[in-house]
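[1] Provide a 3D model corresponding to the input given below.
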Amino acid sequence: MSERARRIAIPLVAFLFGLVSLGVVAVMTLTPGGREVATSDVGGPFTLTDHDGNQVTQDDFLGEPHLLFFGFTHCPDVCPTKLFEISEVLRATAEEGRELNALFITVDPERDTPESMRLYVQSFDDRIIGLTGSDEEIDAVVRSFRAYKRRVPLDDGDYTMDHTALVYIMDDQGRFVASLNTTQDPQAAAQELLGRI
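    Take a look at the predicted model:
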């Protein structure tokens, strides 16, 4: 293998390993102790701040199904990839899904202010709403969604975050329906989404 190919392959393998690890963590989180978790056990009330600085609760998103994803704006790969996939799925739902939104909830409230969330999500689809809050508020919503987050120190003194990378489908009553596979073709994912809501 050439030096150039090796330089490309090593980060790619590391990225794929990280993606698989997040998937394993997500499954373990949603099925603690190996027991199946009922969809009704996922989600719950929350109070957060949207990317325009307004306080919102779960009730503000009732009436229309929506997607929900945990991440953070300093995420190097998984989050921008997933938000791009979500954007493509939303577009692929066309007129039938024009009222759909996606909630992007930070797992890094220390750095993710409403302003930074607004600047970040506007790079994707205007139906993606960035949500942040205090450490306590974020911890509560992560727990209620059986999600996972962990701060990971870096060698340079900075840090990154490990977190659940599931895309949650929520119905018009704010109830968890299923997770959405956004890695498939956007048209197929859009049909899967529309078929579940």
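
[2] Please make it C-alpha for all contacts and neighbour counts, starting now.
    Fine.

[3] so the residue nearest to the spatial centre of the chain is in which element?
    Nearest to the mean C-alpha position of the chain, counting by Cα atoms, centre = their mean, stands residue 69 at 1.9 Å. According to DSSP states H and E, residue 69 maps onto strand 66-71.

[4] and for comparison, fold this next one:
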Amino acid sequence: MPVRLPSLRSSRLAARQVVLHRGIHPRYQSTRSHDRAAIGPFTWKAGALFIVTGAGLWYYFTSEKAKLLERRQQELATASYGKAKVGGPFSLITHEGQPYTQDDLLNHWSLIYFGFTNCPDICPEELDKMASIIDSIDAEFGPVVHPIFITCDPARDTVEQTKVYVKDFHPRLIGLTGSYEAIKAACKAYRVYFSTPPNTKPGDDYLVDHSIFFYLMNPAGEFVDAYGKSQAPETVRTKVAEAIQKWKQ
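    Take a look at the predicted model:
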């Protein structure tokens, strides 16, 4: 009797039944292990990459925004039509209780910074930077540049408070204060933005925001340049020294 071989269809059916008996559908047998290996590592790597990239972008755009704001403030401060619009009449009081006006800027260089004594970090950092610049200029040219601090918070920065504050930074630092209207006039003359509310009292709790620049004035009381927070002390020192040398020629 001839032997009947199983058909190709029945052989495939038998193989499929064996596979199904083992719990694996043929359609997914070759892909399930690959998917399991790919999904896990890909998710962790993608997540880590997303976090690092996001943090980098946040830092970049934050720092660039701050630099852009500083450039705009500097452009506003130095905007001119033939002559710089920075500087002008003011009448304030020194930390020693003496009157001080724009005429006291004559016959010497001045490096002026506007801030307030309750500032937690930026003002101390900038005044420390100013002190290092002044010391460096003193070593090369002598005490030809007067460092000046003008408060944007006159209600809390009294003469006594200003006197205590300026001693922490440089022995020649001149602190200036006055009435709210007098401070407002000085800020307007130097194109300084400040947010101190009027009619405040020493015990009031409020925030102060202001422009962050050093203003260099020459011995004629004329504006020369403005230096922002992003400029390193050595950069400012070099520019101040160049201005002094040009003035001597």
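
[5] Do you know the score for how well these two fit?
    For this chain pair, the superposition-based TM-score is 0.79 by TM-score structural alignment, normalised by the length of the first structure; 177 aligned residues with a Cα RMSD of 2.7 Å.

[6] Could you check how far whatever residue of the second structure lines up with residue 81 of the first structure is from residue 169 of the second structure?
    Superposed on the second structure with TM-score structural alignment, residue 81 of the first structure falls opposite residue 125. In this view, residue 125 of the second structure and residue 169 of the second structure are 10 Å apart by Cα to Cα, to the nearest Å.

[7] tell me what the longest helix belonging to the first structure is packed against?
    Counting by DSSP state H, the longest helix found in the first structure is helix 3-30. Contact partners of helix 3-30 of the first structure among helices and strands, from 3 or more Cα pairs under 8 Å, 6 or more residues apart in numbering; DSSP states H and E: none.

[8] quick one: the strands in the second structure?
    91-94, 99-101, 109-115, 145-151, 174-177, 213-217, 223-228 (DSSP state E).

[9] Of those strands, flag the one that's most buried.
    strand 174-177 (a mean of 27; mean count of other Cα atoms under 10 Å).

[10] chain center to it, what's the gap?
    From the chain centre to the centre of strand 174-177 of the second structure is a distance of 24 Å (Cα atoms, centre = their mean, to the nearest Å).

[11] so where is that strand in the first structure?
    Using TM-score structural alignment, strand 174-177 of the second structure lines up with residues 129-132 of the first structure.

[12] mind listing what residue 26 of the first structure touches?
    147, 148, 164, 165, 166 (Cα atoms under 8 Å, 6 or more residues apart in numbering).

[13] run the last query once more with 7 Å
    Neighbouring residues of residue 26 of the first structure by Cα atoms under 7 Å, 6 or more residues apart in numbering: 147, 164, 165, 166.

[14] Closest one of those to residue 138 of the first structure?
    Minimum distance to residue 138 of the first structure across those is 10.9 Å, recorded for residue 147 (Cα to Cα).

[15] Could you find the counterpart of that closest one in the second structure?
    Per TM-score structural alignment, residue 147 of the first structure is aligned with residue 192.

[16] Show me where the second structure has its helices.
    Using DSSP H, helices in the second structure cover 8-21, 26-29, 32-78, 122-141, 159-166, 180-189, 233-248.

[17] Dump these to TSV, plus distance to residue 224 of the second structure.
    Converted to TSV, these look like this (distance: least, Cα to Cα, whole Å):
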stretch	distance to residue 224 of the second structure
helix 8-21	87
helix 26-29	77
helix 32-78	9
helix 122-141	16
helix 159-166	24
helix 180-189	14
helix 233-248	8
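
[18] Ok, which of those helices comes nearest residue 97 of the second structure?
    So among the helices of the second structure, helix 159-166 is nearest, using Cα to Cα, at 6.4 Å.

[19] Show me what the closest one is packed up against.
    Secondary-structure packing of helix 159-166 of the second structure (3 or more Cα pairs under 7 Å, 6 or more residues apart in numbering; DSSP states H and E): strand 174-177.

[20] now with 10 Å?
    strand 91-94, strand 145-151, strand 174-177 (3 or more Cα pairs under 10 Å, 6 or more residues apart in numbering; DSSP states H and E).

[21] For residue 18 of the second structure, which of the ones you listed is the nearest?
    strand 145-151 (87.9 Å).

[22] And the residue nearest to the centre of the first structure, what's its match in the second structure?
    By TM-score structural alignment, residue 69 of the first structure lines up with residue 113.

[23] Report the contact partners of residue 42 of the second structure.
    residue 48 (Cα atoms under 10 Å, 6 or more residues apart in numbering).

[24] typo on my end, residue 102 of the first structure
    Contacts of residue 102 of the first structure by Cα under 10 Å, 6+ apart are 61, 65-69, 83, 86-87, 90, 125-130, 167-170.

[25] That one matches what in the second structure?
    In the second structure, residue 102 of the first structure lines up with residue 147, judged by TM-score structural alignment.

[26] Same list, the strands of the second structure, but as a markdown table with distance to residue 84 of the second structure please.
    Shown next, in a markdown table, are the strands of the second structure (distance: least, Cα to Cα, whole Å):
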| stretch | distance to residue 84 of the second structure |
| --- | --- |
| strand 91-94 | 21 |
| strand 99-101 | 19 |
| strand 109-115 | 16 |
| strand 145-151 | 20 |
| strand 174-177 | 23 |
| strand 213-217 | 11 |
| strand 223-228 | 7 |
